[in-house]
Each structure stands twice: as structure tokens, then as C-alpha cells.
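In: coordinates only, sequence not included:
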């Protein structure tokens, strides 16, 4: 039985600045994930705080805000069978030093914050994040 899911992916400012958008998208499409929405956006502080609200009390919160708002990023909705798990496997560990060889973060990540990509961690987070980045809705 198929488990078609959607996941939000952010190609973060460090990757956009280094012209890696096409290579990163190719990694997802190569695994049969379909792009159902895509936009490039320069994030303001309001959107950044909404996205990272679970981290507000953490010591690295201000660093996250500065980083995510510094230059444009690409927000994407990917859809496919077991999309959430598949995307997270393609991305690799949050810390590029600990990521598996061949993953996006191992190839392109700079450090734990500047790790090139973000992805939803579960279906509830995916729906929440998709509604933040694509408030007009996304067709399934």
C-alpha cells in the first residue's frame, strides 16, 4: 500500500549563495519525489520566528534568525511515497560532520546551522510548515 506524503524542504541561504539549488533539487527528483510547489523568498523576521517557534528559548535561536534572513532561500513542497523519511535520508544528519557520505549535508553543509537544507520531520510538522511557507495552499 502506498504512503504518499508531502514534505517541506528549504534550500537554505548558504546553498543558494553557492549556486547549489539545481544540484539539491536533482537529488530529490532523482529519488522520484515530485515538486508540487516552489518559491524563492527572502525571509523576514516574522516568518523566520513562525518557522522556528519551537526553538525560541534555545541559545542558538538568534543565530538561526540571522542566518535564515540573511539572503534568499528556496522553499519547496515535495510529494511522493514515504516522502518525509526519504527526504530526511537524502539530506543526512543535521551536523554535516556526522552525515552519511553522499547526503546533501555531507556534500554541501558547512556546519550544524549552515547545513544547506531543512526538511519536515513528521507529517504534522510538514502540514504546519507547508501552511507557513505556502499560505495560499498547495494542490496535492
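Out: Nice, I can see it. Keep in mind that this is a model prediction, so the values were computed, not measured. Residues are numbered from 1 along each chain as shown.
In: could you use CA atoms for every contact and neighbour count after this?
Out: OK.
In: strands of this structure, start to end?
Out: For the chain, applying DSSP state E gives strands covering 4-11, 34-41, 73-81, 117-119.
In: ok, which of the ones you listed comes nearest residue 129?
Out: strand 4-11 (6.4 Å; Cα to Cα).
In: so what's the closest residue in space to residue 35 that isn't next to it in sequence up against?
Out: Spatially, and ignoring its direct neighbours in sequence, residue 35 is nearest to residue 78 (4.7 Å; Cα to Cα, 6 or more residues apart in numbering). Going by Cα atoms under 8 Å, 6 or more residues apart in numbering, residue 78 touches 6, 7, 8, 9, 33, 34, 35, 36, 37.
In: next up, a second structure to put side by side with the first:
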């Protein structure tokens, strides 16, 4: 099924020069990158994106990490792109992420209260629509 997803290359991925490698994996799977931006995250944008986590004790660690440098955000499209992108990313915890996945190949263990796992991707069509609206206003 043709669909869209939101993706993000987090500050650790940008800082470590992995943007091209991550985008290349999307393109190698014949997914289309429809929009792409590099930006700094504001607190307001971060709280909108992570609305369900704002009241959690660990949110400040996430906020500090996510606002520590620029991120690359994008919209990718293609057949079953949400499920495929999530598989390509690997599991959230870098220690458990399998080799061959983005997180398995590039992510590092938790540092400074936040998991530095290179990428984010929408987990459902509803999340994709919500995140695309937050980040791109579409």
C-alpha cells in the first residue's frame, strides 16, 4: 500500500555525519523523499511531537539531547513505507538492535539520560499524519 511517513535523523546522526548514509538506505529501497529539512528543534515543537512524554520524569533528558544540535526531518513515501522504515531503523534500544539496521549499525548506548539512536520514524498511519502536520504543516 502506498503511504507516507515522517522520519527524523536525530542530533547524534547529524553530528556524526550519518545523514547521507541514512538517506541512502531510504533511497536504496526505492522510497521517495518528498520533503527534507535541517533545523534546530524548539521546545514548543519538541513538546508537540512528544506530547505523550512531556510529563514523564525522563523527558528533560530527551529534550536536552534533541535540542543539542540540528536534526534532519523528512517525509518519505512508498509501498508500506511505515513498516519498512521501522524495520530498517531497528529496535529503539541500540544494544538490542540487530546488525544491518540503522540503529544496529550506528547507534550508541544511552548517554546523558537519553538514548542516542540516530533516527525516528512514525509508528502508524495516524502518527505519520500527526507528525507530518507538526513538522511540515501538511
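Out: Good, I have the coordinates. Given the structure is predicted, the values throughout are model-derived calculations rather than measurements.
In: TM-score for these two?
Out: The pair, once superposed, lands on a TM-score of 0.94 when counted by TM-score structural alignment, normalised by the length of the second structure; 134 aligned residues with a Cα RMSD of 0.9 Å.
In: picking that back up, of the strands of the first structure, which stretch is the most buried?
Out: For those, average neighbour numbers computed from mean count of other Cα atoms under 10 Å are highest in strand 4-11, which has a mean of 24.
In: quick check: that one compared with the second structure, mean distance?
Out: Compared with the second structure after the fit, strand 4-11 of the first structure shows a mean deviation of 0.6 Å (mean Cα distance after the TM-score superposition for the first structure).
In: so what's the aligned partner of residue 40 of the second structure in the first structure up against?
Out: Taking TM-score structural alignment as the criterion, the aligned counterpart of residue 40 of the second structure in the first structure is residue 42. Counting by Cα under 8 Å, 6+ apart, residue 42 of the first structure touches 69, 70, 71, 72, 73.
In: surely the third one meets residue 18?
Out: No: under the contact definition of Cα atoms under 8 Å, residue 71 of the first structure does not touch residue 18, with a separation of 11.5 Å.
In: comparing these two, which residue is more hemmed in?
Out: Remark: of residue 71 of the first structure and residue 18, residue 71 carries more neighbours, 16 against 10, as counted by other Cα atoms under 10 Å.
In: measure the aligned residue in the second structure for residue 26 of the first structure to residue 30 of the second structure for me?
Out: Matched to the second structure by TM-score structural alignment, residue 26 of the first structure sits across from residue 24. Note on residue 24 of the second structure: its distance to residue 30 of the second structure, by Cα to Cα, to the nearest Å, is 10 Å.
In: cool, and residue 95 of the second structure?
Out: From residue 95 of the second structure to residue 30 of the second structure the distance is 28 Å (Cα to Cα).
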